[in-house]
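Student: Dropping the sequence and predicted coords here.
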Amino acid sequence: MNYFLIFLFSIPGIIVATTIHEFTRAAVSTALGDTLPKNKGRLTLNPFNYFEPIGFLLMFYSGGFGWGKPVETSALYYKNRKRDTLLVALIPSVVNLVLGFIFLILQSKIFNNNMYLAMLFNYLCYYNVGLAVYNILPVAPMDCAKVLSVTIPANRYFQYLQYEKMIQLIFLLLLFVGLAGGFFSAIINVIIQIMSMIL
């Protein structure tokens, strides 16, 4: 398959994965009392509200590491700051995994006789699972960086913040030379294989 077709079929996968991820963040934070996402007009499934060109292109290049336009949230509204911050950080990736599983079912059980639809749902599955996997990284702007803020001692977190940009640059360098991408692609494919065994 040529790169044009790969890019063409990747577009819906990336857009759906990032849109659902950020919308879920907005919806969960809103449900926990945060008014910021709604006030900023981010409580919507409109993909144009979540499109971020650099994150989009990087996600295509890396096969999963990228981002949509982040939704601003405020922990000041949460009744339980630690618990609710974790929920807002983790639930979007859980939703991506569930959505990836649904797309895999559609690909393998319903559209497997149509090559193009099967390819479309294959990429929809892959990028949703990929986004969830990459969000376990403590690299900004991935969600695990937010998890650290409420799961490690404050002094350790401030030390992390001092090196945050350096960690990000090192990871991007490893990604561009192919060392990180291959490792995480293997993890993504293993998860998809496990999902396939469940079907």
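Tutor: Received it, and whenever you're ready, just let me know what you need.
Student: C-alpha only now, for contacts and for neighbours.
Tutor: Noted.
Student: What residues of stretch 129-142 count as buried?
Tutor: Within stretch 129-142, the residues that count as buried by 16 or more other C-alpha atoms under 10 Å are V129, G130, L131, A132, V133, Y134, N135, P138, V139, P141, M142.
Student: Out of these, which is nearest to I152?
Tutor: For I152, the nearest member of these is P138. The distance, counting by C-alpha to C-alpha, is 12.1 Å.
Student: residues contacting that closest one?
Tutor: Each residue near P138 by C-alpha atoms under 8 Å, 6 or more residues apart in numbering is listed here: C144, A145, L148.
Student: out of the residues you listed, who has the most neighbours?
Tutor: When neighbours are counted by other C-alpha atoms under 10 Å, A145 leads the contacts of P138 with 20 neighbours.
Student: That one: what secondary structure?
Tutor: Per DSSP: H, G, I helix; E, B strand; the rest coil, the local secondary structure of A145 is helix.
Student: isn't G181 right up against Y61?
Tutor: No - taking contact to mean C-alpha atoms under 8 Å, the distance of 9.2 Å between G181 and Y61 leaves them out of contact.
Student: Between those two, point out the one with more neighbours.
Tutor: With other C-alpha under 10 Å as the criterion, G181 and Y61 differ in neighbour count, and G181 comes out ahead with 21 against 15.
Student: Which residue is the nearest non-sequential neighbour of that one?
Tutor: The shortest distance from G181 to any residue other than its chain neighbours is 5.3 Å, reached at L175 (C-alpha to C-alpha, 6 or more residues apart in numbering).
Student: dropping in the other structure now:
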Amino acid sequence: MLSNQRIFMIVGSVALVMLSAVVHEVAHGWVAYKLGDPTAKQAGRLTLNPLAHLDPVGSVLLPLLMAWIGGPVFAFAKPVPYNPYNLRNPRRDEVLVALAGPTSNLLQALVGSLAFRLAFASWSGAADALYWVLMALQIYVYVNLTLMFFNLIPLPPLDGSKIVMPLLHGSARQSYYKIQQYSMPILLVVLYVLPSVLGFDPLGMYLDATAGNLATLMMGA
């Protein structure tokens, strides 16, 4: 039977990853709008209303499954649409739009870690209401850092691919185009096949070294 803490971790992780993913997508659309593209605004996607963004599989089932398994929890919402041809400086602005999502997650993690430190300073050590608030803030910080570092992986459809692309030229860009064709199989292998079949989890190791260590540093825990 699941303990109250385990249930809280699962439900809290899924709820907070939904919130964080929505903010992530709105950030993409908001920066695109500020740089000249009104597509997201016209589509009604510059809103924090989760109903406008959540994807049943990527926003609910995937994080629920990952929280149940006990590994890193991340998710994706429906991508906010934008038209790069409307951007004032497409080559530069596409990178800024891509960076907006991970940056929003970093800012959320910073806010969460500050709130955690303030709440922790007032905590008596008892298993009271503040204890559950601290747990929620820990989850919020880690979820956002996980989303940030996961999205910085340079494979489509992740934001890292849009950040790397303008930096490549000639044969390097052509080689990257070829790799892009296999991006989803690569992600599926890394996410599921390697950990379950070979017991090797490179993504988990990467997220532990990045999101895990940074979360510990930010919260002083």
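Tutor: Received it, and whenever you're ready, just let me know what you need. None of the values given here were measured: they were computed from a predicted structure.
Student: Would you report the TM-score computed for these chains?
Tutor: With the length set by TM-score structural alignment, normalised by the length of the first structure, the two chains reach a TM-score of 0.88; 198 aligned residues with a C-alpha RMSD of 2.2 Å.
Student: name the element the residue nearest to the spatial centre of the first structure belongs to?
Tutor: Closest to where the C-alpha atoms of the first structure average out (C-alpha atoms, centre = their mean) is L131, at 3.2 Å. Using DSSP states H and E, L131 of the first structure sits in helix 115-134.
Student: which of the residues in that helix are buried?
Tutor: Taking 16+ other C-alpha under 10 Å as the basis for neighbour counts, the residues of helix 115-134 of the first structure that come out buried are 118-134.
Student: do stretch 25-39 of the first structure as well
Tutor: Residues of stretch 25-39 of the first structure classed as buried under the neighbour-count rule (16+ other C-alpha under 10 Å) are R25, A26, A27, V28, S29, T30, L32, D34, T35, L36, P37, K38.
Student: Return the closest of these with respect to I170 of the first structure.
Tutor: R25 (27.0 Å).
Student: Tell me which helix or strand whatever residue of the second structure lines up with that closest one sits in.
Tutor: When the second structure is aligned by TM-score structural alignment, R25 of the first structure is paired with H28. Following DSSP H and E, one finds H28 of the second structure within helix 4-34.
Student: Quick one: the helices in the second structure, in order.
Tutor: For the second structure, the helices defined by DSSP state H cover 4-34, 39-42, 62-69, 90-122, 129-151, 159-164, 170-180, 183-188, 202-207, 213-219.
Student: quick check: angle from the third one to helix 4-34?
Tutor: Angle between the axes of helix 62-69 of the second structure and helix 4-34 is 150 degrees (criterion: axes from the mean of the first three to the mean of the last three C-alpha atoms, to 10 degrees).
Student: now helix 62-69 of the second structure: how far from the chain's centre is it?
Tutor: The chain centroid and the centroid of helix 62-69 of the second structure are separated by 14 Å, computed with C-alpha atoms, centre = their mean, to the nearest Å.
Student: now for that helix, which elements pack on it?
Tutor: Under the contact criterion of 3 or more C-alpha pairs under 8 Å, 6 or more residues apart in numbering; DSSP states H and E, helix 62-69 of the second structure touches helix 4-34.
Student: Can you give me the buried ones in the helix it packs on?
Tutor: By neighbour count, with 16+ other C-alpha under 10 Å as the criterion, the buried positions of helix 4-34 of the second structure are 9-33.
Student: Enumerate every residue touching the aligned partner of A118 of the first structure in the second structure.
Tutor: A118 of the first structure maps onto L134 in the second structure, with residues paired by TM-score structural alignment. L134 of the second structure makes contacts with F116, A119, F120, as judged by C-alpha under 8 Å, 6+ apart.
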